[in-house]
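Chemist: here is my input; please provide its structure:
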Amino acid sequence: MVDLMTALALAITIEGLAYALFPEGMKKMMAQVMEQPSATIRVAGVTAAVAGVFVLWLIRG
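Modeler: Below is the predicted model of the structure:
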């Protein structure tokens, strides 16, 4: 459980840094995402989730 909370905290930190360092870029990116069809966003989300599980599997063995 500690590992899960650590990973969540790290993800929030990285996302927060992106918004703090590149606010205009993040606004542009969000606008571009809003223009995409839901299916495209869903595929990107599933792909990211599968990649995350794969990396976790590689690390944890």
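
Chemist: can we go C-alpha only for contacts and neighbour counts from here?
Modeler: Noted.

Chemist: number of nearby residues for the spatially closest residue to Ala18 that is not a sequence neighbour?
Modeler: Using C-alpha to C-alpha, 6 or more residues apart in numbering and skipping the chain neighbours, the partner closest in space to Ala18 is Met26 (7.4 Å). Here the number of neighbours of Met26 (other C-alpha atoms under 10 Å) works out to 14.

Chemist: separation between Met26 and Thr40?
Modeler: Separation of Met26 from Thr40 (C-alpha to C-alpha, to the nearest Å): 19 Å.

Chemist: got it, and Ala9?
Modeler: For Ala9, the distance to Thr40 - C-alpha to C-alpha - is 27 Å.

Chemist: let's see this one next, to set against the first:
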Amino acid sequence: MSMTIPRKYHSSMYQSAGLYGNNDGDPTNDFQLPNGTVLSNNMTDRMIYHYAEQCKK
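Modeler: The predicted model follows:
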């Protein structure tokens, strides 16, 4: 699955986070917990579900 953010939002003024990543062009740091811990980008479905639960908080 992929998502595209319009080019006009590609700046530090508009930062994404959570399930859609952080929009910095580096897919290896898209899964980041609220405490700053970066998770592997090749997680299992179960791990992604747990990550999503953490993003709700």
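
Chemist: got a TM-score for the pair?
Modeler: Laid over one another, the chains give 0.37 as their TM-score (TM-score structural alignment, normalised by the length of structure 2), with 31 aligned residues with a C-alpha RMSD of 2.5 Å.

Chemist: pretty sure the residue nearest to Ala18 of structure 1 sits against Gly16.
Modeler: No. Using C-alpha atoms under 8 Å, Met26 of structure 1 and Gly16 do not qualify as a contacting pair, with a distance of 10.7 Å.

Chemist: how far is the lengthiest helix in structure 1 from where the chain is centred?
Modeler: Ranked by residue count, the top helix of structure 1 under DSSP state H comes out as helix 38-60. Helix 38-60 of structure 1 has its C-alpha centroid displaced from the chain centroid by 9 Å (C-alpha atoms, centre = their mean, to the nearest Å).

Chemist: cool, and stretch 7-26 of structure 1?
Modeler: 10 Å.

Chemist: contacts only, for Glu53 of structure 2.
Modeler: Under the criterion of C-alpha atoms under 8 Å, 6 or more residues apart in numbering, Glu53 of structure 2 has no contact partners.

Chemist: from Asp45 of structure 2, how far off is it?
Modeler: 12 Å.

Chemist: likewise Ala52 of structure 2?
Modeler: 10 Å.

Chemist: these two: which is more packed in?
Modeler: It is Ala52, of Ala52 of structure 2 and Asp45, that has more neighbours when counted by other C-alpha under 10 Å, with 15 against 9.

Chemist: before I go, just wanted to say thanks for your time.
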